[in-house]
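Engineer: Here is the input, now give the coordinates:
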Amino acid sequence: MAKLKIRKGDHVVVISGKDKGKKGEVLKVMPGENRVIVSGVAVVRRHQRQTATQEGGIISKEGPIHVSNVALEDPKDGSPTRVGYKFLKDGRKVRFAKRSGEIIDV
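Structural biologist: From the prediction side, this is the model:
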């Protein structure tokens, strides 16, 4: 299982596919499948049968997209960036945007 540089709660930009250019927040990360679910991206419509707890009808929800199709959003200007790691003076290992050098983890 590969270690992903994108985590839940990150703001990402879709860099390829039908939703190219869209931005959103990562809702779920599936490292075993190398996929992420991003809010407002890859929306699919599903026919839902009515149950005791849920109403039936056609519902829209986000589908998973491959992690290679998203890039982290640079905190400085909002453009796609690669991710690097570095150690701070206090010994913490943090992620940073390679484009601007801004620290992503707070």
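Engineer: drop to CA atoms for contacts and neighbour counts, all remaining ones
Structural biologist: Noted.
Engineer: Next one: residue 49 relative to residue 57, how far apart?
Structural biologist: As judged by CA to CA, to the nearest Å, residue 49 and residue 57 stand 7 Å apart.
Engineer: let's see this one next to it:
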Amino acid sequence: MSGLKIKKDDLVQVIAGKDKGKQGKVLRALPSENKVVVEGINIAKKAVRPTQQNPQGSISSVEAPLHVSNVALIDPSTKKPTRVGYRVKDDGTKVRVARPSGKDLD
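Structural biologist: This next block holds a predicted model:
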């Protein structure tokens, strides 16, 4: 089961870990690993090998994936973290719903 309730370009808040309380936009969703990459969160240092174009080499900062259980979607109406549910509309389309307010997220 790899259906994520969080998608690319969603605004999320980190609810556990070293970046707890920070908010950011989801850059990538990795459903097969149940992880998301969030802009400016979980920064890791990565060594870059020297090449012809960059003979010096360097150490760059990249966003590492976070487990999806450590982030919560921000409800656009209340601006607070919320749980996500689903509801099927009358025309048969499935939409994400904010649990506390019941408002559509899509």
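Engineer: what distance separates the start and the end of stretch 57-77 of structure 2?
Structural biologist: Start-to-end, stretch 57-77 of structure 2 (CA to CA) is 46 Å.
Engineer: swap in stretch 62-71 of structure 2?
Structural biologist: Taking CA to CA, stretch 62-71 of structure 2 runs 18 Å from one end to the other.
Engineer: go on, stretch 17-33 of structure 2?
Structural biologist: This stretch, stretch 17-33 of structure 2, spans 18 Å end to end (CA to CA).
Engineer: how about stretch 94-106 of structure 2: buried residues?
Structural biologist: 96-98, 104-105 (16 or more other CA atoms under 10 Å).
Engineer: and the spatially most central residue of structure 2, what helix or strand is that in?
Structural biologist: A centroid search over structure 2 (CA atoms, centre = their mean) returns residue 26, at 3.8 Å, as the residue closest to the centre. Using DSSP states H and E, residue 26 of structure 2 falls within strand 23-30.
Engineer: repeat for residue 54 of structure 2
Structural biologist: Using DSSP H and E, residue 54 of structure 2 sits in no helix or strand.
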